[in-house]
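Q: Attaching a predicted model along with its sequence, questions to come.
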Amino acid sequence: MLNFKGKKRVDKLDSKEEPETGKRKAQVLAVWGSPGCGKTTISVKIAKYLAEKKKNVILVISDMTVPMIPCICPMDELENIWSLGNVLAAPHITKGLIEENCIVHKKIKYLAMLGMLRGENEYTYAPYEAEQALEFLAGMRELSSYIIIDCGSYIANDILSAVALMEADAVLQMVNCDLKSISYLASQLPLLQETKWKVERHLKTINNIKGQEAINHMEQVLGKVNFQIPSASEVTEQGMAGNLLAGLEGKKSRGFNNEIEKIVKEVYGC
C-alpha cells in the first residue's frame, strides 16, 4: 500500500495501484465559493475522509491573502513545513519540485498538503504566471489520483484558483444561506460564463444550513442544489481551535459527515 512518507522528500505519491472500491469520476476537485462560506473546512474534511479510506490525497490551499495551513491543525503535528510559494515561484514546476514541498502529517499518512505559511502573502515570493499554475496542476495529476484545491474567492486576481477552476474535473460551488453569498454569485458567475470555465461541472452546495426555510430560499435563487451541508457545532469548534483534521464524534455531526460522504461518492466514486 502506497502512502506519504514522513520524510523531506515524499518517496512515492502515485496511487494508481490502489485497490478501487468504486469507479472514480474525477481526479481534481476545485472547491470554490463566496468568502467565509467554509471552503477550507469542507476541503479539509473531504481530504481527511479520503485519507481515512487509504487514498493518497493532496490538499492544496491556494489562498495567499490568508494562509490557512496554520489554521488546519497544530503545527507540531506536521512532519515538515514547506511553502506553496516555493513551488509557484520556480521558473519551471516539476513533479519532483512538488514532492519536495509537500507538507506531511505525522498521523494521517495518506495525506499531503501544500499551502502558504503563517506570515506569508502574495508578495513574499516572486510572481508567477498561468504557465506555472498549469505545470503545477499537471505535476499533481502525475502524483495522485485524488487532488483537492481549496480555491480563493477573488478569482480575478488569483491565478492558481482561476486556472484550477478551468482545469478541474469537478467544482464544488459553495454558498452559505445568506445575502452575501447571493451577491457574490451575482458578481462572479458572469466572469465564469464569459470565459473557459465550464459551469456544467459545478456541483451546487449550500453549507452551514441552520433552517429549512433558508434552504428553500436558496434553492429558488440557485436552482437545483446537489448537496446540503448542515451546520455542526463540533465543526465550528474545531475551526475556532485550528484543529480541522480532528475526527467528528458527536451525534449532531452525523448529518455533516453524511454529506461529506455523498460528495466523495459523487466526485470520486468511492
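A: Right, received. Where do you want to start?
Q: From now on I want contacts and neighbour counts done on CA atoms only, so please keep to that.
A: Fine.
Q: Now Lys107: which helix or strand?
A: Using DSSP states H and E, Lys107 sits within no helix or strand.
Q: what's the neighbour count on it?
A: 11 (other CA atoms under 10 Å).
Q: what sits against Val66?
A: By CA atoms under 8 Å, 6 or more residues apart in numbering, Val66 lies in contact with Asn121.
Q: Use this one as the comparison:
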Amino acid sequence: MNTNQLLAVWGGSGAGKTTTAVKLAMELANHKKNVVILMCSFTTPAPQTLLPGTATEGKSLGELLCLPSISQDAILSRCIPFGKSSYISLLGYKSGDNAFTYAKYSKDRAVDLITLLRHVADYVIIDCENVFSFDVLSAVALENADAVLRLCTCDLKSLSYFKSSLPLLADARYRAARHIKVLSIVKPGQDSGEYKNTFGGVSYTLPYVPELEEQLRAGQMMNVLCTKQAEPYNAVIRDIANGVLLGIEPEAKPKKVLPALPVLSGKKLIKDFSLQKILPLKKPQPKQKQKSKPEKTDKRLFDKLRIGKGGRP
C-alpha cells in the first residue's frame, strides 16, 4: 500500500474539514510523525477557532505568501504549536485578516510553499477553502496533493455544492476521479444509503459525535475523544490515517472457527433440518443361533425298517 505525504481535505461549508484534519493529525502524532496543518480559509481563520487566546501576531499565512521569497525558516517561524503537542503545528491566517489584507500572490508562490512544506514535516494536511475558485492556495492544493479527501454530508446543501463545484475540477490535472469520498457527520436515523449512491459510493463514513461538536465550541480540539459514543468515529479516523497516509494494511479479522463436534460415548448425533436430537446408540444385539431344522427322512428308510422287523413290504 502506497503512502501519501500531502493530503488535501475538501468539501462544502460545515462538512467537518477542519475537525477531520485535526483528528487525522492527532492520529499521526500518536505514531510520532511531525504534521503541519495548512489552513487556507481567510474568512474564518482556523488557528483562532482551535486555539482561542493564542497570540498570532506575526504568524500569518498571508504575510508568508507576500514575502519576496519563501524559505523553510520563514515557514517554521510562522507555525503555531497545537496545544501541548510537540508534533503538530498550525499554519493559517491570523485574526482580523481578510481577502484584501494582503497583496495577491501567484500560483507559482503557492506551489513553492507546498513544495517546501514537504521538506518541513513528515506529513502535510491542507484544510482547503470551500470556495476554491477564489483561493489560489486551495486550488493548487487540490491539484498537487498526493490524495484528496472529499467530505460529503447527508443533506441537499452538500449535493448542490458538489453539483456546482465538481465541474471546476473536470480538468485531468485535478484527478477528481481519484478523490477519496467520505460521508461526514452522519447522524443516527439519517438515510445515508441514498446519499452514498448519489455521491457515487464512499470509502469511509464518519458518524456524528456530540463530544466533537462540544470540543470545537469550547476550543478544546486538542483533547482526545474518550466517550463510548466516539469509539466508531475514532476507529474511522484511525482507518483513514493508516490506509491513506501511513500505508498500514488493515488487520485481517480472525476467521470464526466452528466448534468441534463432541465425541459421544454410546451416543450418536442425528441431524434433522427441523431440530437437533441426540439419541442413544442402540447396542448391537448378538446374533442368535438358529436351530437347525431336522432333515426330512426318506420314507423308503422306514419301509426297510418295517421289512426287517417282519413287516410286510
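A: All right, it came through fine. These figures come from a predicted structure and were not determined experimentally.
Q: TM between them?
A: The TM-score (TM-score structural alignment, normalised by the length of structure 1) is 0.87; 247 aligned residues with a CA RMSD of 1.8 Å.
Q: what about the helices in structure 2?
A: Counting by DSSP state H, structure 2 has helices at residues 17-30, 46-50, 61-65, 72-77, 107-120, 136-144, 156-165, 192-198, 210-218, 231-240, 299-308.
Q: So for Tyr93 of structure 2, which of those helices sits nearest?
A: Nearest of these to Tyr93 of structure 2, taken as CA to CA: helix 61-65 at 4.9 Å.
Q: Give me the contacts around that closest one.
A: Against helix 61-65 of structure 2 from outside (CA under 8 Å, 6+ apart): 70, 74-75, 78, 91-94, 101-102, 105, 109-110, 113.
Q: Tell me the buried residues within these.
A: Neighbour-count burial (16 or more other CA atoms under 10 Å) applied to the contacts of helix 61-65 of structure 2 gives Ile70, Ile75, Arg78, Leu91, Gly92, Tyr93, Lys94, Arg109, Ala110, Leu113.
Q: Reformat these as CSV; add distance to Lys299 of structure 2.
A: CSV is the format used below for these (distance: CA to CA, whole Å):
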residue, distance to Lys299 of structure 2
Ile70, 134
Ile75, 131
Arg78, 132
Leu91, 127
Gly92, 128
Tyr93, 131
Lys94, 133
Arg109, 132
Ala110, 128
Leu113, 128
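Q: Closest one of the residues you listed to Ala141 of structure 2?
A: Ala110 (8.4 Å).
Q: Could you report the separation of the closest one from Pro52 of structure 2?
A: 27 Å (CA to CA, to the nearest Å).
Q: got the contact list for the residue lying farthest from the centre of structure 1?
A: Centroid-distance maximum for structure 1: Glu213 at 28.5 Å, with CA atoms, centre = their mean. By CA under 8 Å, 6+ apart, no residues touch Glu213 of structure 1.
Q: how near is it to Leu114 of structure 1?
A: The value you get for Glu213 of structure 1 to Leu114 of structure 1, if CA to CA is used, is 38 Å.
Q: again, but for Val28 of structure 1
A: Taking CA to CA, one finds Val28 of structure 1 at 14 Å from Leu114 of structure 1.
Q: Likewise for Ile61 of structure 1?
A: 6 Å.
Q: Counterpart of Tyr161 of structure 2 over in structure 1?
A: In structure 1, the residue paired with Tyr161 of structure 2 is Tyr184, using TM-score structural alignment.
Q: I meant to write Val244 of structure 2 there.
A: Under the alignment (TM-score structural alignment), Val244 of structure 2 pairs with Val267 in structure 1.
Q: just Leu206 of structure 2 next, same as before
A: Under TM-score structural alignment, Leu206 of structure 2 pairs with Ile229 in structure 1.
Q: List the contacts of stretch 210-221 of structure 2.
A: Stretch 210-221 of structure 2 is contacted from outside by Thr19, Val22, Thr49, Leu50, Leu51, Pro52, Asn223, Leu225, Thr227, Ala230, using CA under 8 Å, 6+ apart.
Q: So what does the third one match up with in structure 1?
A: By that I understand Thr49 of structure 2. Looks like Thr49 of structure 2 aligns to Cys71 there (TM-score structural alignment).
Q: ok, its match - how many residues close by?
A: Cys71 of structure 1 has 21 neighbours, counted by other CA under 10 Å.
Q: residues contacting it?
A: Cys71 of structure 1 sits next to Gly239, Ala241, Gly242, Asn243, Leu244 when contact means CA under 8 Å, 6+ apart.
Q: again with Ile69 of structure 1
A: By CA under 8 Å, 6+ apart, the neighbours of Ile69 of structure 1 are Ile61, Gly115, Met116, Leu117, Arg118.
Q: can we see that at 7 Å?
A: Under the criterion of CA atoms under 7 Å, 6 or more residues apart in numbering, the neighbours of Ile69 of structure 1 are Gly115, Met116, Leu117.
Q: From His217 of structure 1, how far out is it?
A: For Ile69 of structure 1 relative to His217 of structure 1 (CA to CA), the value is 34 Å.
Q: How about Cys102 of structure 1?
A: Per CA to CA, Cys102 of structure 1 is found 41 Å from His217 of structure 1.
Q: which one of these two has more residues nearby?
A: Set Cys102 of structure 1 next to His217 and count neighbours by other CA under 10 Å: Cys102 wins out with 28 against 13.
Q: And that one, what's its match in structure 2?
A: For Cys102 of structure 1, the residue aligned by TM-score structural alignment is Cys79.
Q: What's Lys33 of structure 2 aligned with over in structure 1?
A: Applying TM-score structural alignment, one finds that Lys33 of structure 2 aligns to Lys55 in structure 1.
Q: my read: that match touches Tyr110, true?
A: Yes. Counting by CA atoms under 7 Å, Lys55 of structure 1 touches Tyr110, with 6.2 Å between them.
Q: And for Glu261 of structure 1, the neighbour number?
A: By the criterion of other CA under 10 Å, Glu261 of structure 1 has 16 neighbours.
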